[in-house]
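[1] just a sequence and a predicted model for now, questions to come.
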Amino acid sequence: MSQRRAVCLLSGGPDSVVAAAIARDAGYLVSGLYVDYGQRTASREAEFAARNAAWLGVESLRTAAVPFLGEIKGSALTDTDSRVTDETRHLEYVPFRNTVLNSLAIAWAETLGAERVVTGSIGGPWITPDNSPDYFRALNDLIAVGTRSDITAWAPLGECSKAESLRRGIDLGVPLGETWSCQNDSDVPCGECNNCLDRSRAFKELGVQDPLG
């Protein structure tokens, strides 16, 4: 009997590698997909996604480029003319991004004969509409009628807080110091964007020092 396969979206962030580690430890042969959609931190994220893929021992890691999402702007994450801060949290939604990313992963999963597409979406409150349990239920309904495969979109951290996600990562031995959360393109985490603040709060809640500093 052949091993079950999963395509895991790897962003270089902690939640995506923790979700992929959960899939791997559940017995899936993991292939990683990194998507450059024109985000300001694309090169930094790609670097850490590659590190995460190496640690996971993925069967393969592919990069897909969707520059159009960056070209149309519409999000603080793709607008390189301004800085991302906690005050721009409400502007971080990238129009239809997660559906585009999941669609690419689903297409590859079909060619691989994979059973799962795995994302690092975590529990609410959901800043964007395409991370919630309702979204994933609808996405799986779409997969059922729009593909020729029995693929399931799976967010194993979908009911977890950021702290709970990091705890799962620590328990699984994920090298969290090899993950990148900052939404600004800088050499070190800015400490002021939504992702940096959420990460800092979560590590403090766990009483653990962030290995990234």
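    Done, it's in.

[2] contacts, neighbours, all on C-alpha from now
    Noted.

[3] report the separation between residue 150 and residue 76.
    Between residue 150 and residue 76 the computed distance is 36 Å (C-alpha to C-alpha, to the nearest Å).

[4] here's the one I want to compare it with:
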Amino acid sequence: MKDSVIIVSGGMDSITLLYDKKDEIALGISFNYGSNHNLKEIPYAKMHCERLGIKHITINLDFIHQYFKSSLLEGSDAIPEGHYAAENMKSTVVPFRNGIMLSIAVGVAESHNLKNVLIANHAGDHTIYPDCRPEFIKAIDKAASTGTYVEARVIAPYTNITKGEIAKIGKKLGIDYAETWSCYKGGEKHCGKCGTCVERKEALAEAGIVDTTEYED
């Protein structure tokens, strides 16, 4: 029985989760909050959902770009380069982004009489993003279950594994990661230098996947 909604960005992690749990997913939701890379990611999310016969919607969150402070919202030149876990990557935090998206997804789930909301945060996010950490997922899961008649649950199965381990799952599922987007700069090609590009390269290498991503460098 399909009883789940998934937050699907079009990146490696959420596309892996989409295929991993495809038999449970009734609806894929992408959020356009005006980041540099949204317009590159979301078409991949839509394409993969359509390929799997899963309904896909995009919800605009224009207020985030208008009122929130983050280098992700300021253009490609504002995006720091270097390793994903480096201190300068904190500038890419969009405050409470997952909290906002999960809250909306829980409301959509209840509106469709669906019980679960899937999200693909992982252990590599913990250093930089507070709303990816296990304690946050536990708290918002509790809020979702107590705040809805369907007793909705937030399911985050990759919370305690690395992006490399996620890529290994994707390898078994036969996912072509060239059909995903990671780069925070959102140019014509992956820049190859920002934190998410570096993390992408490391994850694919760890999983033993030939990296066919087109990089600027």
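    Looks like it came in fine. Predicted, not measured: the structure shown is a model, and the values here were computed from it.

[5] hmm, back to that, so residue 150 and residue 76 of structure 1 - more neighbours on which side?
    residue 76 (23 against 13; other C-alpha atoms under 10 Å).

[6] now which residue in structure 2 aligns to that one?
    Alignment note (TM-score structural alignment): residue 76 of structure 1 maps to residue 71 of structure 2.

[7] wait, a strand at residue 186 of structure 1?
    No - assessed with DSSP: H, G, I helix; E, B strand; the rest coil, residue 186 of structure 1 is coil; it does not lie in a strand.

[8] how deep is it tucked in, by neighbour count?
    11.

[9] do you know how far it is from residue 196 of structure 1?
    Residue 186 of structure 1 sits 12 Å away from residue 196 of structure 1, going by C-alpha to C-alpha.

[10] same question, residue 108 of structure 1
    Residue 108 of structure 1 sits 31 Å away from residue 196 of structure 1, going by C-alpha to C-alpha.

[11] check residue 188 of structure 1 too.
    From residue 188 of structure 1 to residue 196 of structure 1 the distance is 11 Å (C-alpha to C-alpha).

[12] more neighbours: which of these two?
    Per other C-alpha under 10 Å, whichever of residue 188 of structure 1 and residue 196 has more neighbours is residue 196, with 20 against 11.

[13] how near is that one to residue 112 of structure 1?
    From residue 196 of structure 1 to residue 112 of structure 1 the distance is 35 Å (C-alpha to C-alpha).

[14] what do you get for residue 52 of structure 1?
    Using C-alpha to C-alpha, residue 52 of structure 1 is found at 21 Å from residue 112 of structure 1.

[15] now swap in residue 139 of structure 1 and tell me
    19 Å.

[16] please apply the same query to residue 23 of structure 1.
    16 Å.

[17] neighbour count: those two, which is higher?
    Shown here are residue 23 of structure 1 and residue 112; by other C-alpha under 10 Å, residue 23 has more neighbours (23 against 13).

[18] what's the match for the more buried one in structure 2?
    Using TM-score structural alignment, residue 23 of structure 1 lines up with residue 21 in structure 2.

[19] also residue 53 of structure 1?
    Aligned by TM-score structural alignment, residue 53 of structure 1 pairs with residue 49 of structure 2.
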